[in-house]
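In: next come a sequence and a model predicted from it.
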Amino acid sequence: MTKLSVNVNKIATLRNSRGGNVPNLINVAKDIEEFGAEGITIHPRPDERHITYQDARDLKNIVTTEFNIEGNPIQKFMDLVLEVKPTQVTLVPDAEDAITSNAGWDTIKHRDFLKEVIATFKDNGIRTSIFVDADIKMVEGAALTGTDRIELYTESFALGYSKGDKNSVNPFIEAAKIGHSLGLGINAGHDLSLDNIKFFKQNIPHLLEVSIGHALICESLYLGLENVVNMYLNRLK
């Protein structure tokens, strides 16, 4: 089965909009796990505009499934990850002022940097993943960094699928096949939703994990969080 890791950034955004601690991020994360999700994902940014660094520390104490921390490996982020020691760290090349992640790594240009960062995390027992576009050269480059996994950046698939273009999944099929053949685990995320997740899952070989946040939380406003988590789990079977 493909594991569902729920990104709780949007819960933190809602909490921060009023100050205080409503909704309670820790309680929501516990509930999500009780509803059946196999992981919790966070993406703290340097300005801590949603997930704070203290949130990462607090979540470490309560997450009983897989804990995945995403982010650009600036020194502050690396220090946090080495302190918290999550199950997995996902390296994302987003600018400090990015609204959301919008590109994968150039794994050829940044190979030496990525090798050094990945070695540091792996030496500390943390599984590593690199956020990449569905580009064969970038997948091949990722395999040379020593990473355990790649996370396929799925925005282009989601956009194409929403317009009726089912062929938009084809580059992801090939990227997953190549990645697997090179010994990489395959994760995926960004703009996956209840509308497209079943089709994506049915077509992508060797898919270990999807990380879903924005769509899942938005869908939960109408359908309820427990119901939506279970709807994703059913589509991922």
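Out: Structure's in. What do you need?
In: could you use CA atoms for every contact and neighbour count after this?
Out: Will do.
In: mind checking how far the nearest residue to Lys237 once chain neighbours are set aside is from Thr13?
Out: Excluding the flanking residues, the one nearest Lys237 by CA to CA, 6 or more residues apart in numbering is Met1, at 5.8 Å. With distances taken as CA to CA, to the nearest Å, Met1 is found 30 Å from Thr13.
In: who's more crowded, these two?
Out: Set side by side, Met1 and Thr13 show more neighbours around Thr13, with 17 against 11, by other CA atoms under 10 Å.
In: for the more buried one, what are its contacts?
Out: Arg49, His50, Ile51 (CA atoms under 8 Å, 6 or more residues apart in numbering).
In: hmm, 10 Å instead?
Out: Gly19, Pro23, Leu25, Glu48, Arg49, His50, Ile51 (CA atoms under 10 Å, 6 or more residues apart in numbering).
In: tell me which helix or strand the fourth one sits in.
Out: In other words, Glu48. Using DSSP states H and E, Glu48 sits within no helix or strand.
In: can you report how many residues neighbour it?
Out: By other CA under 10 Å, neighbour count at Glu48 equals 15.
In: go on, Arg18?
Out: As a burial measure, Arg18 scores 10 neighbours (other CA under 10 Å).
In: can you tell me how far it sits from Phe121?
Out: Distance check for Arg18 against Phe121: by CA to CA, it reads 35 Å.
In: for Leu192, same thing?
Out: 28 Å.
In: who has more neighbours, those two?
Out: Leu192 (24 against 19).
In: quick check: which element contains the more buried one?
Out: Under the criterion of DSSP H and E, Leu192 resides outside all helices and strands.
In: A further structure is provided below for comparison with the first:
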Amino acid sequence: MTRLSVNINKIATLRNARGGNMPNVLQSAIDIEGFGAQGITVHPRPDERHIRYDDVRALSKSVTTEFNVEGNPTAKFIDLVLETKPDQVTLVPDAEDAITSNAGWDTRKHHQYLKEIIQVFQKENIRTSIFVDSNPEMVKYAKNTNTDRVELYTEAYAKKYKNNKKDAIKDFLKAAQMANTLNIELNAGHDLNLENIEYFAQKIPNLKEVSIGHALICEALYHGLEHVIQSYIKKLQ
């Protein structure tokens, strides 16, 4: 079964819009775990416009499922990860002013840089994952970094899904097959939702984990958080 990790950045965005502590990010994570999610994901950015660094510190002490911290490995981010020691760190090459992640790593160009950073985390027994596009070559060069996993950036799949789901999945299938050949474990995330997740999980072999935030929280506005999380879990089985 593919595991569901819920990205709670949007819950923090709602809290920050009014100040105070409503909704409570820490309690939301506990509730999400209670509703059946197998992981919590956060993506702190330098301006702390949603998840704050102190949120990561607090969550690291309370999350009982898998804790995944995403981000661009700046010096400040690396220090935070080494301090909080999540189960997994996902390296994402987003700019400081990026609204959301919009590209994967060029693992051919940056393989030495990534290798050095990954070694730092693996020495602390933190599993590493690299955010990559659905390009088998990027998966191939990710092998040179010694990463444990790659996370496929799935926005292109989500955009094409309604018009032609077979065409939408084909590049991701090739990338997944390369990962399996090289014995790299596979995650996926970005714009996956209740409409397109089941087909993706059925077609992509050995998919370990999906990370879903924005769509899941939007869907929860209509259907309730507990119901939506359990719907994802059923589709991923």
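Out: Nice, thanks for sending it over. This structure is a prediction, so every number in the text was calculated from the model and none was measured.
In: just give the TM-score of the two.
Out: Comparing the chains after superposition, counting by TM-score structural alignment, normalised by the length of structure 1, produces a TM-score of 0.99; 237 aligned residues with a CA RMSD of 0.6 Å.
In: work out which residue lies at the spatial centre of structure 1.
Out: Nearest to the geometric centre of structure 1 sits Ser211, at 4.1 Å (CA atoms, centre = their mean).
In: and the helix or strand containing it against structure 2, how far off on average?
Out: Taking DSSP H and E as the criterion, the element that holds Ser211 of structure 1 is strand 207-212. For strand 207-212 of structure 1, the mean deviation from structure 2 after alignment is 0.1 Å (mean CA distance after the TM-score superposition for structure 1).
In: what's next to that strand, contact-wise?
Out: Contact with strand 207-212 of structure 1 is made by 1-8, 38-42, 68, 149, 151-152, 173, 176-177, 180, 185-193, 197, 200-201, 232, 236, as judged by CA under 10 Å, 6+ apart.
In: likewise stretch 96-109 of structure 2?
Out: Stretch 96-109 of structure 2 is contacted from outside by 43, 45-47, 71-72, 91-95, 111, 113-115, 130-135, 137-145, 150-155, 190, using CA under 10 Å, 6+ apart.
In: what subset of those residues is buried?
Out: The neighbour count (16 or more other CA atoms under 10 Å) marks 43, 45-46, 71-72, 91-94, 111, 114-115, 130-135, 138-143, 145, 150-155, 190 as buried among the contacts of stretch 96-109 of structure 2.
In: which members of those residues are positioned in strands?
Out: Using DSSP state E, the members of those that fall within strands are Gly71, Leu91, Ile130, Phe131, Val132, Val150, Glu151, Leu152, Tyr153.
In: tell me which two in the residues you listed are the farthest apart.
Out: Gly71 and Leu152 (14.9 Å; CA to CA).
In: which residues touch the lengthiest helix in structure 2?
Out: Counting residues, the longest helix in structure 2 under DSSP state H turns out to be helix 165-181. Contact partners of helix 165-181 of structure 2, identified using CA under 10 Å, 6+ apart, comprise 132-140, 142-143, 149-154, 156-162, 182-188, 196, 199-200, 203-207.
In: switch the cut-off to 6 Å
Out: When contacts are taken as CA atoms under 6 Å, 6 or more residues apart in numbering, the neighbours of helix 165-181 of structure 2 outside the stretch itself are Ser134, Asn135, Pro136, Tyr157, Lys160, Tyr161, Ile204.
In: what about that helix, how far off from structure 1?
Out: Compared with structure 1 after fitting, helix 165-181 of structure 2 deviates on average by 1.1 Å (mean CA distance after the TM-score superposition for structure 1).
In: and that helix, which residues are buried?
Out: Under the neighbour-count criterion of 16+ other CA under 10 Å, helix 165-181 of structure 2 has 165, 168-169, 171-180 buried.
In: next: stretch 3-23 of structure 1.
Out: Along stretch 3-23 of structure 1, the positions that meet the burial threshold by neighbour count (16+ other CA under 10 Å) are 3-16.
In: now the residues you listed as TSV including distance to Arg57 of structure 1 and secondary structure?
Out: Supplementary listing: the buried residues of stretch 3-23 of structure 1 in TSV, determined by distance: CA to CA, whole Å; DSSP: H, G, I helix; E, B strand; the rest coil:
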residue	distance to Arg57 of structure 1	secondary structure
Lys3	23	strand
Leu4	22	strand
Ser5	18	strand
Val6	17	strand
Asn7	16	strand
Val8	14	coil
Asn9	15	helix
Lys10	18	helix
Ile11	16	helix
Ala12	14	helix
Thr13	17	helix
Leu14	19	helix
Arg15	17	helix
Asn16	17	helix
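In: what about the helices in structure 2?
Out: In structure 2, the helices defined using DSSP H lie at 9-18, 25-34, 53-62, 75-84, 111-122, 136-142, 155-161, 165-181, 197-203, 214-223, 225-236.
In: give me the angle between the longest one and strand 207-212.
Out: Spelled out, it's helix 165-181 of structure 2. Using axes from the mean of the first three to the mean of the last three CA atoms, to 10 degrees, the inter-axis angle of helix 165-181 of structure 2 relative to strand 207-212 is 130 degrees.
In: mind putting the contacts of helix 165-181 of structure 2 in TSV, distance to Asp106 of structure 2 included?
Out: Listed next are the contacts of helix 165-181 of structure 2 as TSV, based on distance: CA to CA, whole Å:
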residue	distance to Asp106 of structure 2
Ser134	11
Asn135	10
Pro136	12
Tyr157	19
Lys160	23
Tyr161	25
Ile204	22
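In: okay, among these, which ones form the most distant pair?
Out: When the contacts of helix 165-181 of structure 2 are compared pair by pair using CA to CA, the farthest-apart members prove to be Pro136 and Tyr161, with a separation of 20.1 Å.
In: and for the residue nearest to Asp58 of structure 1 when sequence neighbours are not counted, the neighbour number?
Out: If you skip the residues right next to it in sequence, Asp58 of structure 1 has Ile26 as its closest partner in space, 7.5 Å away by CA to CA, 6+ apart. Ile26 of structure 1: 20 surrounding residues under other CA under 10 Å.
In: next one: Ala75 of structure 2
Out: Ala75 of structure 2 has 8 neighbouring residues, counting by other CA under 10 Å.
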